[in-house]
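[1] coordinates for the following, if possible.
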Amino acid sequence: MSLAVTTPAIAQKTPATPPKQAKPNVLIIYADDLGYGDLECYGAKNVATPNVNHIAQNGIRFTNAYAVAATSTPSRYAMLTGHYSWRRPDTDIAPGNAGMIIRPEQYTMADLFKSAGYTTCAIGKWHLGLGDETGTQDWNAQLPAALGDLGFDYSYIMAATADRVPCVFIENGHVANYDPSAPIEVSYKKNFPGEPTGKKNPELLYNLKSTFGHNMSIVNGIGRIGYMKGGGKALWKDENIADSITAHAIDFIKENADKPFFMYFATNDVHVPRFPHERFRGKNKMGLRGDAIAQFDWSVGQLLSTLKELGILDNTLIIVSSDNGPILNDGYDDHAEELLNGHSPAGPLRGSKYSLYEGGTRVPVIVSWPAGNLKKGENSTLLSQIDLVASFAALLGQRMPSGSAPDSFNRMDNWLGRDNTDRPWIIQQGYDHTLALRTPKWKYVEASSYPAMKPKGACVETGCAPVQQLFDMSQIYEDKNVATQYPDEVGRLHLLLELIRSCDYNELPPADMP
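    Predicted structure coming up:
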């Protein structure tokens, strides 16, 4: 499959000299729907996150760092490939039976680490498709195309998210704990005869009721998106998801403690349906969403304790972040809106998941590496997750194949706090593919016919308008469009966005190169 992107000469990455110390283990802890203001170290109210706080106190807490998109699938795709998701038509929020969105012929972050001698794994939420084609998977057999084809030596994943079927874990391309007495069938088109649904049988929603959508198949007393039959003993219980992925992550770390490893640990906690383990439920004044944040922090603590016990914490580079901004009512009646009690999930930012406003893509980013000589503390450098692939390549002294990660640039000195030079611009992608271009001073949002409020599902601001928008980013809350006052700046940023959209990096002035 052609990616239809020509990598210009300027985008080629020059390997850096590897550090003198042993190669660091690399652990990316990727939360789901965790907002800029959802962690205690970012000013969160009503929830304690001591383990994440500990990482922040001993590392770098970035205040101007971004996921690539305001929704999950495109954000994850871009981070793992260094290729903007909006360059592909098939990277929107994926159903649970989507075919592989990252194709086997693409070079991934896992391929990079594997080529550098690392053992690699992905654990937790995937949401980037499995198998060759959407809707053709045989969930009762080994999947012919899975994460092993993308550079991951080991994987224990959810095919999509907890609110989408199939509600089973996939281990190395095969349903974990497969139950041959309950063969699995999945459809996103029609229900299977005789199977109850949340819409027709709401009395069976004994764990969480739906507010909109999420009323198809019922698993564990919770309605889902999509239809599923079977699964038996392989079906997960939502309250055990965090325990399960954390246990598998710990096992992987212990098995590979004597050699460099790369782990992509993607949690589900804060994403709907929020149904944490009973030891967390009822402990937080914000209800289930607050309990879920506490459960996420617990998972982080378990991984930290394991690394410390094995004596490898000092030489483990840890990145804690999120795939997009927060959302409250996203389809389940968990009272997340009513129970905020003064908490602001996006902190001082406007917007949320799905939105082009800052709350959609500006996310917590914390970096720790005790042996890495980081410049610790709060850091306001502008940076984007799109650059992680090229930055890790530079750190490890690895040359990437020509044409790979075409939108990723080496900003490792930014990520390690050694250089506070801002990235000249970052790109933000909204729910409908409308783009915004953020510079240290300005934010330009292209004109869009998409409505100002998301028309279906969650009732949130999209950040879209039928006119071009320009915001002065010295004012953190985007409530004043100054495009008519600065037409020259609007024109310059519009042209810059079009050059980036065409992947014409060679045409960018030196000051605008990443």
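[2] from now on I want contacts and neighbour counts done on CA atoms only, so please keep to that.
    Noted.
[3] for the longest helix belonging to the chain, packing partners?
    Ranked by residue count, the top helix of the chain under DSSP state H comes out as helix 288-309. Of the remaining helices and strands, those touching helix 288-309 by 3 or more CA pairs under 8 Å, 6 or more residues apart in numbering; DSSP states H and E are helix 50-57, helix 241-255.
[4] one more time with 10 Å, if that's ok
    Packing contacts for helix 288-309, counted by 3 or more CA pairs under 10 Å, 6 or more residues apart in numbering; DSSP states H and E, involve strand 25-31, helix 50-57, helix 241-255, strand 316-322.
[5] and for the helix or strand just after the second one, what's in contact with it?
    Following the chain from helix 50-57 toward its C-terminal end, the next helix or strand by DSSP states H and E is strand 60-62. For strand 60-62, contacts defined as CA atoms under 10 Å, 6 or more residues apart in numbering pick out 41-42, 53, 55-56, 319-320, 363-369, 374-383, 415-417.
[6] next, the second sequence, to be compared with the first:
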Amino acid sequence: MQLRTVQVQSCAKRNFASVALRPLMCALLFFASGQVLAQSATQNVLVIYVDDLGYGDTGAYGHNVVQTPNIDRLAAEGMRFTQFYAPSALCSPSRAGLLTGRTPYRTGVESWIPDDSPVSLGDNETTFADLAKQRGYRTAVIGKWHLNGGLHMQDAPQPRDFGFDYQYGLAAWVKNATVRESPDVPRRGAMFPDNMYRNNEAVGPTQKYSAELVSDEAIAWIEGASDPFFLLLTYSEVHTPIASPRQYLEQYQHHLTQEAKDNPLMYYFDWRDRPWRGRGEYYANVSYMDAQLGRVIEHLRNKGVLDDTLIVFSSDNGPVTDAPLTPWEIGMAGETAGLRGKKRFLFEGGLRVPGIIRYPARVKAGRVESRPASALDVFPTLAKWMNVAIDPAIPLDGESLWPLIDGHDFKRQQAFYWSIPTPDGMEYALRDGDWKLIVDTQGAPQYLFNLGNDWYELNNLLETKPEVAQRLLHLYQVQRTAVESDPLALARQAQKH
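    Okay, the predicted model is just below:
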């Protein structure tokens, strides 16, 4: 099949890359000149990415308290992965990986991005929204962005510069200045966000909690035109501050302590040095988020287009558990289903997350898939879906899941690779087959696990399996070298100098 280069529309309008960078940036996309997949022209795409939801936080993944009927139904009507991985154990890098199919250190995002930071997703990166836009989809990101220092920053790359026609949501997490700046101590008040933006213009004060605002906007945008749509729906729940309507708190009142019942609207940073509030607020926030994403799914069902929509659901990293390490983590109660670690760590609890794909034409309802996959695979999977070939000169770390989805043999060609600054100094991890190696910041191996019989990472085999450790260490070194010599990253560095 002959391939022809197509000028990428989003490249032409990006003001942040030099003329020298644009050819490299635009060279990523090629369109096949024939055999366009029928679904790419008519079917919708909905990628749902939620915040800090743990592997064990839903009914579909075994939680015996939290009610998540909509996520559970999504799993029952689609395929549920038992070994699905986030690109990182932190929010911003994980989102960078999801959008590009490239391990986050390639993209310019290594850790979470503070307010007003100059760090952003590399301006010469291509996202799956770029692919969709070139195939005629309406594109939107509705919800959390967190791939720059703020949606207000005029000199930073914004969603419109990565293929998104429409944007609504917040930069990082929910804020409310009235509550935060109250002179009363402890501070109190409903955390209705006042930091929402629509197409990078401030929305101002609101009167609903975040997830409902996001679902309202998503439904309105879906109704806005009849064209096929590509929607990245990114709820900020269940990240702190966890704030939910009263009806969800009442649902879990038996999991609230008297402290929480007596102080229902206390500002979450004022929870320090006060009695424990119980797990009910966390449980309520998961159910609230589930109900809101369920509204969007039911809207598609009622419109008669749900079965014509490819849906991918996952979380950006593992949960914040009830063992807080920082003040903002107090009151959380995320579940890893017993996996070791949590958000910010490279053990399974920080990386393994829920993963669901629903598309009845290709996915048998109720299927449970045990082969490992990653959110990095979403980009190449959608590229295949939209019949867009990827220039092999631009490294991808994900692989198309269509052979796996269609029930064919699927042998992953690359090892899984993660890198992130962690509190315990374990900066790198690599998984090849059942074997997982964790390496410290200096490049020295510290842990070796066989996940085939040790999901919970209890038996460190570093000393007893030296030949396996050496093989994985070599794979890690090769991958790290490749990431550090990434052509897009080097091009950005050259531009700065």
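[7] list the contacts for Tyr288 of the second structure?
    67-68, 209, 211-212, 237-238, 243-245, 247-249, 282, 294.
[8] oh sorry, the question was meant for Pro50 of the first structure
    Residues near Pro50 of the first structure by CA under 10 Å, 6+ apart: 39-41, 56, 294, 297-298, 300-301.
[9] follow-up on the earlier one: buried subset of the contacts of strand 60-62 of the first structure?
    Among the contacts of strand 60-62 of the first structure, those buried by neighbour count (16 or more other CA atoms under 10 Å) are 41-42, 53, 55-56, 319-320, 363-369, 374-377, 379-383, 415-417.
[10] surely His271 of the first structure meets Tyr30?
    No: counting by CA atoms under 10 Å, His271 of the first structure stays clear of Tyr30, with 11.9 Å between them.
[11] narrow the contacts of Pro50 of the first structure to those that are buried.
    Buried, going by 16+ other CA under 10 Å: 39, 41, 56, 294, 297-298, 300-301, out of these.
[12] which residue in the second structure aligns with Ser380 of the first structure?
    Under the alignment defined by TM-score structural alignment, Ser380 of the first structure is paired with Ser370 of the second structure.
[13] tally of neighbours for the closest residue to its match other than its chain neighbours?
    In this structure, Ser370 of the second structure finds its nearest non-sequential neighbour in Thr82, 5.2 Å apart by CA to CA, 6 or more residues apart in numbering. Thr82 of the second structure is flanked by 19 other residues according to other CA atoms under 10 Å.
[14] now Thr82 of the second structure: how far from Trp112 of the second structure?
    Applying CA to CA, to the nearest Å, the value for Thr82 of the second structure to Trp112 of the second structure is 26 Å.
[15] repeat that for Asp377 of the second structure.
    Distance, Asp377 of the second structure to Trp112 of the second structure, using CA to CA: 21 Å.
[16] please apply the same query to Gln167 of the second structure.
    Going from Gln167 of the second structure to Trp112 of the second structure by CA to CA gives 20 Å.
[17] now swap in Pro23 of the second structure and tell me
    From Pro23 of the second structure across to Trp112 of the second structure, the span is 29 Å (CA to CA).
[18] higher neighbour count, those two?
    Neighbour count, other CA under 10 Å: between Pro23 of the second structure and Trp112, Trp112 has more, with 21 against 14.
[19] sticking with the alignment partner in the first structure of that one, tell me its helix or strand.
    In the first structure, the residue paired with Trp112 of the second structure is Ile93, using TM-score structural alignment. Using DSSP H and E, Ile93 of the first structure falls within no helix or strand.
[20] now do the contacts for Ile93 of the first structure.
    Contacts of Ile93 of the first structure by CA under 10 Å, 6+ apart are 71-75, 127-128, 160, 431.
[21] give me that answer again for 8 Å
    71-74 (CA atoms under 8 Å, 6 or more residues apart in numbering).
[22] please apply the same query to His299 of the second structure.
    Ile219 are the contacts of His299 of the second structure under CA under 8 Å, 6+ apart.
[23] that one matches what in the first structure?
    Residue pairing (TM-score structural alignment): His299 of the second structure is matched to Thr306 of the first structure.
[24] can you tell me how far the aligned residue in the first structure for the residue nearest to Ser370 of the second structure is from Cys503 of the first structure?
    Counting by TM-score structural alignment, Thr82 of the second structure corresponds to Thr63 in the first structure. Thr63 of the first structure sits 28 Å away from Cys503 of the first structure, going by CA to CA.
[25] got it, and Arg438 of the first structure?
    Distance of Arg438 of the first structure to Cys503 of the first structure, given as CA to CA: 17 Å.
[26] neighbour-wise, which of the two wins?
    Ranked by neighbour count (other CA under 10 Å), Arg438 of the first structure and Cys503 place Arg438 first, with 23 against 18.
[27] contacting residues around that one?
    Contact partners of Arg438 of the first structure, counting by CA under 8 Å, 6+ apart, are 425-428, 444.
[28] quick check: closest non-adjacent residue to Thr381 of the second structure.
    Counting by CA to CA, 6+ apart, the residue nearest Thr381 of the second structure is Ser400, at 4.1 Å.
[29] then Pro370 of the first structure?
    Closest residue in space to Pro370 of the first structure, ignoring its immediate chain neighbours: Asp314 at 4.8 Å, by CA to CA, 6+ apart.
[30] any idea how many residues pack against that neighbour?
    Asp314 of the first structure: 15 neighbours (other CA under 10 Å).
[31] do the same with Val478 of the second structure
    The number of residues packed around Val478 of the second structure, counting by other CA under 10 Å, is 11.
[32] quick one: which helix or strand includes the aligned residue in the first structure for it?
    Using TM-score structural alignment, the partner of Val478 of the second structure in the first structure is Leu499. If you go by DSSP H and E, Leu499 of the first structure is part of helix 487-501.
[33] distance between that helix and the chain's centre?
    Mean C-alpha position of helix 487-501 of the first structure versus that of the full chain (CA atoms, centre = their mean, to the nearest Å) differs by 28 Å.
[34] likewise for stretch 426-443 of the first structure?
    17 Å.
[35] now swap in stretch 379-390 of the second structure and tell me
    Relative to its chain's centre, stretch 379-390 of the second structure lies at 19 Å (CA atoms, centre = their mean).
[36] could you do stretch 130-144 of the second structure as well?
    A distance of 16 Å separates the centroid of the chain from that of stretch 130-144 of the second structure, by CA atoms, centre = their mean.
[37] give the buried residues for that stretch.
    Buried residues in stretch 130-144 of the second structure, defined by neighbour count with 16+ other CA under 10 Å: 130-135, 137-144.
[38] ends of that stretch, how far apart?
    18 Å.
[39] and stretch 395-408 of the first structure, by the same measure?
    Terminal residues of stretch 395-408 of the first structure lie 14 Å apart, using CA to CA.
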